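# Would you be able to build a 3D model of this:
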Amino acid sequence: MATHGSSMARKTVAVRRFFAWAQQHDVIGTDPAATLMTPKIPSALPAVLNEKQAARLMEVVDDDAGVEGKKTAMATVDDDSVGLDGADVRDQIPADPQSKAAQKPEDQGEPSREARSLALRDAAMVELLYATGIRVAELTALNVGDIDFVNRTARVTGKGDKQRVVPFGVPAGHAIEMWLNGSGAGDGPVLGRKALCNQRSGDALFLGARGGRIDQRVVRGVVHDKAAEAGVPDISPHALRHSAATHLLDGGADLRQVQEMLGHSSLKTTQRYTHVSIEQLKARYSQAFPRA
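Down below sits the predicted model:
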């Protein structure tokens, strides 16, 4: 079995420290690992969607949920299917069993109330993941009270129980409102979170089909399924986080601001996304510049 570079580097350091300790304690006369070099770990660029692919994905989740007139304000999507070079295709994880039902008509030609509610949930989750760049664990931990619609911000609890406030845009805000309030009109059925809420729900913002706080596996399955439906490269929620960071930097956002938004403790972690932007710039340069 092949050993990853990071694993090999850790083992090399352990061997060096062991023999250094042995020499210091006169267990051995010479250190045979003194010249052992630590293997260089390649810096892998995170997988991202380009802006057209992200726009297509958001349009699909909004269309499935019936969220009208709130498409992402990005470049017009054309019919070409751009690949995701270098992306690792993640294992397919089943989504919430009822989530796919939102795309399938019932005997009477209309999706069930539960299916329509789950479609509203899925749209709100995918919109919020892309709008904020939060981690999937942070998404599932959100409570209803963490959303501030007046300021369009979410209070997120990240690693080490550190809290931060992240902004989101109008499309994500509209999708969340639809999920929380439902889209039933007049005497129509109650939809969205209200339709799934029960004694297991508590204050959880996003619920599973049985009413409990949604599981991370379900969120990953939803993102996989929606990406397939949209015809964009297969991605995970974490790839949406990478995409959000890259598109923010491409749009001129300050690196420190992106670091704060993503909840990175080190600026070095955030700087990875500048490398993605440079790679995209080189690709566009090669396509557009006549003497490239």
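
# contacts and neighbour counts: CA atoms only from here.
Fine.

# all helices of the stretch 101-250 of the chain, in order?
Remark: helices assigned in the stretch 101-250 of the chain by DSSP state H, counting those that start in this stretch are 113-132, 136-140, 170-181, 193-196, 216-230, 237-250.

# Take those and write them to TSV, including distance to A65 and mean neighbour count.
Listed next are the helices of the stretch 101-250 of the chain as TSV, based on distance: least, C-alpha to C-alpha, whole Å; neighbours: other C-alpha atoms under 10 Å:
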stretch	distance to A65	mean neighbour count
helix 113-132	5	26
helix 136-140	19	19
helix 170-181	9	22
helix 193-196	13	21
helix 216-230	12	20
helix 237-250	19	22
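
# Same list (those) but as TSV, adding distance to P46.
Shown next, in TSV, are these (distance: least, C-alpha to C-alpha, whole Å):
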stretch	distance to P46
helix 113-132	15
helix 136-140	16
helix 170-181	24
helix 193-196	33
helix 216-230	17
helix 237-250	6
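
# Before we compare anything, build this one as well:
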Amino acid sequence: MAAIEKRTASDGSTSYRVKIRIKGHPTATETFSRLTDAKQWASKTEAAIREKRHFPERQAQRKTLAEAIAKYKAEELPKLAQPQHRERHLSWWNTRLGAYHLSDVRPELINEHMQALAKEAGPSGKPRAASTLRHYSIALTHLLNMASSKWGWIEHAQTDRVQKIAVHNDRVRFLDDDELPRLLDAVAPHEDLNLFVLLALGTGARAGELLSLTWPQVDMKSRSIRLTKTKNGDMRTLPIPAQALPLLAARVRRLDTSLVFPSRKDPRKPIVLRRAWLEALQAAGIENFKVHDLRHSAASYLVQGGASLLAVAELLGHRDLKITRRYSHLAPQHLRDVASRLDEKLGGAR
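Alright, predicted model coming up:
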């Protein structure tokens, strides 16, 4: 059956999204600016599907990658915690392959361009890291999967044949007992950065999750934050650390945005803290430390304090406990305490 959803953009413009779900067929979707066009397309497409005249491969031969990217940006990007990164990756693909029809965007072509990307120098003048290349690949494969399973533009995405990029992300860098107070002192004069760092260290949340945070997600009564835009798509609730609570309570809420960390130039977008962050690191005399290492620090402090890996995984939003196990070496005393209980059990049995 066809369903038509009316949507209103931030600029006040209206669009109508049609979604046709028929058992045994991929979902067909399309968006129109006029309700009349939406109804006509819905009627014709539903009839074609039932009469077996609707073939996704024909859509793939008509639709270009540029059209798919435009649709993805309109419908999927707003759901992401850091849409600007995905948008940048898709823009790269749009420049290279935007004119290609979806039927021609095959795994061999994608792999060829990924190899070329790996040889290109990034903004820093150095080759892109494996983790960065992986994000470019994920951006395109997710779009193609949407075009296949959700939009019905492709019959088979074949993204399983796109070359996988191995990323060895075993880095665990955290602030030691000497660095922690130095960093906190360095960020204190900067209102936005100070609150951001306290939340990151006190919750273990990702930078993107915090920068996309909105006031409706903050519950001052229960002292909790409800994260809705997360990396793995799972919502989770985090307690607000005591040090950040008064800063949040005293923070001025702007009328032109719901963001907790809005940009001063464009309040619809999150603030960019890179310059203030680098200045704080320099003032604190801390080297080889990234924003994401605040998350590592939070996890490390929890494990060192005796928290179970399962509890840490739940707080950080890890679906796979293997990711959390990278911190297990930080809890030797905790493991010794657990092992001592076995000794007591055995001793009591004699």
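
# Now the TM-score, please.
TM-score for the superposed chains, counting by TM-score structural alignment, normalised by the length of structure 1: 0.52, backed by 173 aligned residues with a C-alpha RMSD of 3.0 Å.

# one step back: right, so of the helices of the stretch 101-250 of structure 1, which gets closest to T12 of structure 1?
Nearest to T12 of structure 1 among the helices of the stretch 101-250 of structure 1 is helix 237-250 (29.9 Å), distances taken as C-alpha to C-alpha.

# still on that earlier bit, specify the stretch among the helices of the stretch 101-250 of structure 1 that is closest to R17 of structure 1.
helix 237-250 (35.0 Å).

# Superposed on structure 2, what's the mean shift for the closest one?
With mean C-alpha distance after the TM-score superposition for structure 1, helix 237-250 of structure 1 departs from structure 2 by a mean of 0.6 Å once superposed.

# by how many degrees do that helix and helix 113-132 diverge?
Orientation note: helix 237-250 of structure 1 sits at an angle of 40 degrees relative to helix 113-132 (axes from the mean of the first three to the mean of the last three C-alpha atoms, to 10 degrees).

# what's helix 237-250 of structure 1 aligned against in structure 2?
Using TM-score structural alignment, helix 237-250 of structure 1 lines up with residues 291-304 of structure 2.

# following the strand or helix carrying Q23 of structure 1, which helix or strand comes up?
Q23 of structure 1 belongs to helix 5-24 when assigned by DSSP states H and E. Where DSSP H and E defines the elements, the next helix or strand beyond helix 5-24 of structure 1 is helix 51-65.

# which residue in structure 2 lines up with G145 of structure 1?
Per TM-score structural alignment, G145 of structure 1 is aligned with P216.

# okay, now that match: neighbour count?
The number of residues packed near P216 of structure 2 is 11, by other C-alpha atoms under 10 Å.

# Could I get the contacting residues of the closest residue to it other than its chain neighbours?
Closest residue in space to P216 of structure 2, ignoring its immediate chain neighbours: S258 at 7.6 Å, by C-alpha to C-alpha, 6 or more residues apart in numbering. S258 of structure 2 makes contacts with T214, W215, P216, as judged by C-alpha atoms under 8 Å, 6 or more residues apart in numbering.

# any chance of those in TSV, with distance to D185 of structure 2 too?
Below are these laid out as TSV (distance: C-alpha to C-alpha, whole Å):
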residue	distance to D185 of structure 2
T214	26
W215	26
P216	30
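
# Tell me the one among the residues you listed nearest to V291 of structure 2.
Using C-alpha to C-alpha, the contacts of S258 of structure 2 come closest to V291 of structure 2 at T214, 20.2 Å.

# Please report how far the residue lying closest to that closest one once chain neighbours are set aside lies from L210 of structure 2.
Nearest residue to T214 of structure 2, sequence neighbours excluded (C-alpha to C-alpha, 6+ apart): L259, at 4.3 Å. Counting by C-alpha to C-alpha, to the nearest Å, the gap from L259 of structure 2 to L210 of structure 2 is 10 Å.

# quick one: contacts for A166 of structure 2?
A130, R134.

# no no, E5 of structure 2
Contacts of E5 of structure 2 by C-alpha under 8 Å, 6+ apart are Y16, R17, V18.

# possible to save those as CSV with distance to M146 of structure 2 and secondary structure?
Converted to CSV, the contacts of E5 of structure 2 look like this (distance: C-alpha to C-alpha, whole Å; DSSP: H, G, I helix; E, B strand; the rest coil):
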residue, distance to M146 of structure 2, secondary structure
Y16, 19, strand
R17, 15, strand
V18, 15, strand
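
# Q84 of structure 2: neighbour count?
Using other C-alpha under 10 Å: Q84 of structure 2 sits among 13 other residues.

# Please pull up the equivalent of it in structure 1.
Checking with TM-score structural alignment, Q84 of structure 2 has no match.

# same thing with K6 of structure 2?
Matched to structure 1 by TM-score structural alignment, K6 of structure 2 sits unpaired.

# what number of residues lie near K6 of structure 2?
K6 of structure 2: 14 neighbours (other C-alpha under 10 Å).

# For it, which non-adjacent residue is closest in space?
Y16 (4.7 Å).
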